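J.: got a structure for you, letters missing:
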C-alpha cells in the first residue's frame, strides 16, 4: 500500500493547503482530500505538479507501508 507524505512535506516547507493549491495549480478540494487522507489514490500528473511546487521529487511524497489486511511476507533467502 502507498501512503502520501504530501502534508508532512508541505508543512515542513511552509505551505498550507491554500498556498500549495495555488503553487501547484491543483484544485483546492484535491489538496484538502490528500491532506486529510494520505491513502487517497492520486493521478501521477497531480502528484508531479505537487512535487514540482514543493521542490522535491515525486518519490519524496510517497512511502510504501504494509497492508493491514495481509500478513507480512517472509524474507527471501
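T.: Thanks, I have the structure now. Since the model is a prediction, treat every value here as computed from it, not as a measurement.
J.: from here on, contacts and neighbour counts on C-alpha atoms
T.: Will do.
J.: which secondary structure elements does the longest helix belonging to the chain contact?
T.: Secondary structure of the chain per DSSP state H: the longest helix is helix 44-54. Secondary-structure packing of helix 44-54 (3 or more Cα pairs under 8 Å, 6 or more residues apart in numbering; DSSP states H and E): helix 6-12, helix 17-24.
J.: for it, which outside residues touch it?
T.: Residues outside helix 44-54 that contact it (Cα atoms under 8 Å, 6 or more residues apart in numbering) are 6, 9, 10, 13, 20, 23, 24, 25, 26, 57, 58, 61.
J.: whichever helix or strand comes after that helix: which residues count as buried?
T.: Moving toward the C-terminus from helix 44-54, the next helix or strand (DSSP states H and E) is strand 62-64. Residues residue 62 are the ones in strand 62-64 that count as buried (16 or more other Cα atoms under 10 Å).
J.: next, the one to line up against it:
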C-alpha cells in the first residue's frame, strides 16, 4: 500500500494546506483528501500540480509502506 507525503513535505517548507491549494491550483477539498491520505486513487495531473508547487518530483510525494504490503 502506498501513502502520500504531501503534508510532510509541505510542513518541511512551512507551507499550509490553503497556501498549497492556491499555489498548485487544486481545490482545497481535493488537497485536504490527499493531505490526510483519505484517497483510494490519485489523479496524476493533480499530483503533478502539487509536486510542482512544492518543487519536488511527483514520485517524491508517494511512499510505499512495505511492511503493510507484506502483512496483507
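T.: The structure has been received and is ready for your questions. None of these values were measured; they are calculated from a predicted model.
J.: and the TM-score between them?
T.: Overlay of the two chains. TM-score (TM-score structural alignment, normalised by the length of the second structure): 0.85; 69 aligned residues with a Cα RMSD of 1.5 Å.
J.: closest one to residue 37 of the first structure among the helices and strands packed on helix 44-54 of the first structure?
T.: Residue 37 of the first structure lies closest, by Cα to Cα, to one member of these: helix 6-12, at 9.6 Å.
J.: and that closest one, how far from the second structure on average?
T.: With mean Cα distance after the TM-score superposition for the first structure, helix 6-12 of the first structure departs from the second structure by a mean of 0.5 Å once superposed.
J.: run through the neighbouring helices and strands of that helix.
T.: Counting by 3+ Cα pairs under 8 Å, 6+ apart, helix 6-12 of the first structure packs on helix 28-36, helix 44-54.
J.: out of those helices, nearest to residue 68 of the first structure?
T.: Evaluated over these, closeness to residue 68 of the first structure peaks at helix 28-36, with 19.1 Å, by Cα to Cα.
J.: hmm, who's touching that closest one?
T.: Counting by Cα under 8 Å, 6+ apart, 4, 6, 7, 17, 18, 20, 21, 22, 40 sit against helix 28-36 of the first structure.
J.: could you tell me where that helix falls in the second structure?
T.: The aligned range for helix 28-36 of the first structure in the second structure is 28-36, by TM-score structural alignment.
J.: how far does that stretch sit from the chain's center?
T.: Relative to its parent chain, stretch 28-36 of the second structure has a centroid offset of 8 Å by Cα atoms, centre = their mean, to the nearest Å.
J.: hmm, back to that, just the buried ones from the contacts of helix 44-54 of the first structure, in PyMOL syntax?
T.: Per 16+ other Cα under 10 Å, the buried members of the contacts of helix 44-54 of the first structure correspond to this PyMOL selection:
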select buried, resi 6+9+10+20+24+26+58+61
